[in-house]
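Take a look and give me a structure for this.
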Amino acid sequence: MRLDKFLKVSRIIKRRSVAKEISDQGRITINGNNAKSSSNVSVDDQLIIKFGNKTETVKILRIVETTKKDEAEQMYEIIDESYKEDFRKGVN
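Model prediction:
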């Protein structure tokens, strides 16, 4: 399955167009390699997704073409979630 479609179906990213934009900007890696929206993903792949100040590492558990909202979270497992320090915090 294409990366952008997986991100949308799994509801990690709500819109496929946004998933395409983020992946084409080089903000997503698959198993340590830079990914494009057209990159194929498969079960057991590890994705690192950089959202603004948050970086999320997920492992793909299953791939399905369509899913209901409550079943989408069963498609992946969050391995790590980290936030950048906001350099403006503590500045008076």
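
When you work out contacts or count neighbours from here on, use the C-alpha atoms and nothing else.
Will do.

Could you list the buried residues of the helix ranked longest in the chain?
For the chain, the longest helix by residue count, based on DSSP state H, is helix 16-24. Of the residues in helix 16-24, those scored as buried under the neighbour-count criterion (16 or more other C-alpha atoms under 10 Å) are 16, 19-20, 22-24.

so which strand or helix has the residue positioned nearest the centre of the chain?
With distances taken as C-alpha atoms, centre = their mean, the chain has Ile49 as the residue nearest its mean C-alpha position (4.6 Å). Assignment of secondary structure by DSSP states H and E places Ile49 within strand 46-51.

Alongside the first, I'd like the structure of this one:
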Amino acid sequence: MRLDKFLKVSRLIKRRTLAKEVADQGRITVNGNSAKASTTLTVGDELVIRFGQKVVTLRINELRETVKKDEAETLYTIIKEEKLTN
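Sure thing, here's the model as predicted:
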């Protein structure tokens, strides 16, 4: 599954176009490598996403095309979440 689609389906980022912009800005890494929106994900991949003043590290548990809102969090496990300080 594409990175931008996973971010939308898992509801980590609300819109796919926004997920593409975040990836194109180089704010997402997959398994330590900078990722584009078209990067193909597999179960077990580790993502690091920079949201403004926060960095979230998560592992992919499952890939599904569609998922209900209350089941979206089952697609990933948050490993760590840290605030950036300037």
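
Let me see the TM-score of these two.
TM-score for the superposed chains, counting by TM-score structural alignment, normalised by the length of structure 2: 0.98, backed by 86 aligned residues with a C-alpha RMSD of 0.6 Å.

other SSEs contacting the longest helix of structure 1?
Packing contacts for helix 16-24 of structure 1, counted by 3 or more C-alpha pairs under 8 Å, 6 or more residues apart in numbering; DSSP states H and E, involve helix 3-9.

Average offset of the strand holding Ile49 of structure 1 relative to structure 2?
After superposition onto structure 2, the mean distance of strand 46-51 of structure 1 to its aligned counterpart is 0.3 Å, using mean C-alpha distance after the TM-score superposition for structure 1.

re earlier: average offset between the helix or strand following the longest helix of structure 1 and structure 2?
Tracing the chain past helix 16-24 of structure 1, the next element assigned as helix or strand by DSSP H and E is strand 28-30. Between strand 28-30 of structure 1 and its aligned stretch in structure 2, the superposed structures give an average distance of 0.2 Å (mean C-alpha distance after the TM-score superposition for structure 1).

Now do the longest helix of structure 1 against strand 46-51, angle only.
Using axes from the mean of the first three to the mean of the last three C-alpha atoms, to 10 degrees, the inter-axis angle of helix 16-24 of structure 1 relative to strand 46-51 is 100 degrees.

Tell me roughly how far helix 16-24 of structure 1 lies from structure 2 on average.
When structure 2 is superposed, helix 16-24 of structure 1 averages 0.4 Å from its matched positions, counting by mean C-alpha distance after the TM-score superposition for structure 1.
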